[in-house]
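> sequence? don't have it. structure:
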């Protein structure tokens, strides 16, 4: 089905199952189909929804750069919920979708039951912030000049993607094949409009400290540029837990689907039971051992 956003963009939406809703938001290198291991697993007991972000077929692909932004990505997620008549959902995002999930919690906390932020952090490290913005624009140029079919052969072998290829060559090939079908224009606009312009998590510290939604941060231990931002989120968001998957790269939900689903299922169960609370004030970070 399609829903239409307030700026007239049609988004392709898929859903399965019944129960408490879960909204899955995909990464830059993936699309709505990349959530299939989660859609199949969680549809046993939840109403599962995923969608193709603007710029990703079969959703619309605007040519105007100003149609793409971090705020617009969040508003699109809300538009999907509105279009399906859903008041609240568990929000689950990977990478670019993880950034959207964090901002969803900041802007629309009343619409979220919980937040799962997986593999998010690229561009957050302050010493690499400008480099990331520049390389994002370079990647956009490559998608335009070479086309997704050709450039996917390079992008899919990034330093945090090869772990997936080594563990699961067939799964990685499916990922790379999907990447090769991306819109050249949509990929370039997304890189320039969303990735290259989004704020660092570190710039949102004051707001994150006030966000009390149950939050799970998931990161692979070989996804180097997400590790420290993940720890930052853990230390900053009051009701945040951190899950680090060993010998794992960026594409968490596909690289380790059983582990991902297991941790996510437990988190959602805890959140729905009201047992994923803010950190106990007695757990003082600076304390080594209690003496009095």
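Structure received. Since this is a predicted model, take the numbers as computed values, not measurements. Numbering: from 1, shown residues only.
> Going by C-alpha atoms from here, please, whenever you check contacts or count neighbours.
OK.
> which residues make contact with the helix of greatest length in the chain from outside it?
Counting by DSSP state H, the longest helix found in the chain is helix 129-146. Applying CA atoms under 8 Å, 6 or more residues apart in numbering, the set of residues contacting helix 129-146 from outside is 122-123, 151, 184-185, 187-189, 191-192, 195-197, 200.
> hmm, try it at 6 Å
The contact list for helix 129-146, computed with CA atoms under 6 Å, 6 or more residues apart in numbering, reads 123, 184, 188, 191, 192, 196.
> Closest to residue 242 out of the residues you listed?
The shortest distance between residue 242 and any of the contacts of helix 129-146, using CA to CA, involves residue 123 and amounts to 19.5 Å.
> Tell me the gap between the very next helix or strand once past the longest helix of the chain and the middle of its chain.
As assigned by DSSP states H and E, the chain's next helix or strand after helix 129-146 is helix 148-155. In this view, helix 148-155 has its centroid 21 Å away from the chain centroid, taken as CA atoms, centre = their mean, to the nearest Å.
> Then stretch 131-148?
On the basis of CA atoms, centre = their mean, stretch 131-148 is displaced by 20 Å from the centre of the chain it belongs to.
> and the comparison structure, right after this:
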């Protein structure tokens, strides 16, 4: 089973919030969120297979090619072990795809979703990056690829902290594991197309940096097609908005979860969050 960590309030009615990191990261990328969220919610942090402290924790029969469903069911297994029947889910980058997939596999487990740096569609630049990665992944050191991708996705000097955080976390992922995760790129396009066509109706807040030029346009489009979906754009922030502007990310996400827990749906709007 995956490595996980929990923080529980002394309140039997407290809701659970499950944090899901992206590829190459670990649960440590949420260090700027934990202090604020544990004031109001029970919190579950997971390290996805091959990442963080989940390296080497799966049986040998699982040491093979796997898909998004396998990785998603890893998370459900942790929920079952803790008897968490339903929770709010917060994800960043590729973690948003896993949460969205979980909402298809087990919608009854998802109260709401907060999707930061959400990946809803691969634009031409993203598809070219994936194609180049597949072309050179066996001849170029994987960390070169990861640094290159990080720079393309987070190019601004103000994104440096996010780039360094993810690159340093990626160094902890074995090359064989990186290759397994990279194979998942072959499944992304049809999966995202299905997600675009299927509206779950589950309350979903998209938190996107205003400088996340690769993925923000698709989110602006999707909220016009899906019910119970809201977008808040965080100023002076890139793809990893929970690191670039943690105070904005935390306040917006917590307010949303509180409203959902109280049975209040936010007013439909696209909000621009100013940040200094």
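That came in fine, so what should we check first? Because the structure is predicted, anything quoted here is derived from the model rather than measured.
> For the two chains, what TM-score is obtained?
Remark: TM-score between the superposed chains equals 0.83 [TM-score structural alignment, normalised by the length of structure 2]; 259 aligned residues with a CA RMSD of 2.6 Å.
> rewinding a little: report the inter-axis angle for the longest helix of structure 1 versus helix 148-155.
On the basis of axes from the mean of the first three to the mean of the last three CA atoms, to 10 degrees, helix 129-146 of structure 1 is oriented at 140 degrees to helix 148-155.
> quick revisit: from the contacts of helix 129-146 of structure 1, which ones fall inside helices?
With helices taken from DSSP H, the overlap with those comprises 184, 188, 191, 192.
> a markdown table for the residues you listed, including neighbour count and distance to residue 10 of structure 1?
What follows is these, written out as a markdown table (neighbours: other CA atoms under 10 Å; distance: CA to CA, whole Å):
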| residue | neighbour count | distance to residue 10 of structure 1 |
| --- | --- | --- |
| 184 | 23 | 18 |
| 188 | 26 | 19 |
| 191 | 26 | 20 |
| 192 | 24 | 21 |
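> of those residues, closest to residue 112 of structure 1?
Taking CA to CA as the measure, residue 191 is the one of these closest to residue 112 of structure 1, at 26.2 Å.
> ok, residue 233 of structure 2 - contacts?
With contacts defined as CA under 6 Å, 6+ apart, residue 233 of structure 2 is in contact with 207, 208, 209, 210, 272, 273.
> hmm, 7 Å instead?
Applying CA atoms under 7 Å, 6 or more residues apart in numbering, we find residue 233 of structure 2 in contact with 207, 208, 209, 210, 271, 272, 273.
> ok, and those residues in structure 1?
Retained in structure 1 by both residues aligned by TM-score structural alignment, their matches' CA atoms under 7 Å are the following of these: 207, 208, 209, 210.
> Need the counterpart of the first one in structure 1.
Which is residue 207 of structure 2. Under the alignment defined by TM-score structural alignment, residue 207 of structure 2 is paired with residue 218 of structure 1.
> still on that earlier bit, just send the kept ones among the contacts of residue 233 of structure 2 back as TSV, with distance to residue 28 of structure 2 and secondary structure too.
What follows is these, written out as TSV (distance: CA to CA, whole Å; DSSP: H, G, I helix; E, B strand; the rest coil):
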residue	distance to residue 28 of structure 2	secondary structure
207	19	strand
208	20	strand
209	20	strand
210	24	coil
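> Most widely separated two among the residues you listed?
Pairwise distances among those were taken by CA to CA; the largest, 9.6 Å, belongs to 207 and 210.
> For these two, indicate the residue with more neighbours.
A direct count of neighbours by other CA atoms under 10 Å for residue 207 of structure 2 and residue 210 places residue 207 higher, at 30 against 19.
> so the counterpart of residue 99 of structure 2 in structure 1 is in which element?
Pairing criterion TM-score structural alignment: the partner of residue 99 of structure 2 within structure 1 is identified as residue 101. With the criterion set as DSSP H and E, the secondary-structure element containing residue 101 of structure 1 is helix 96-107.
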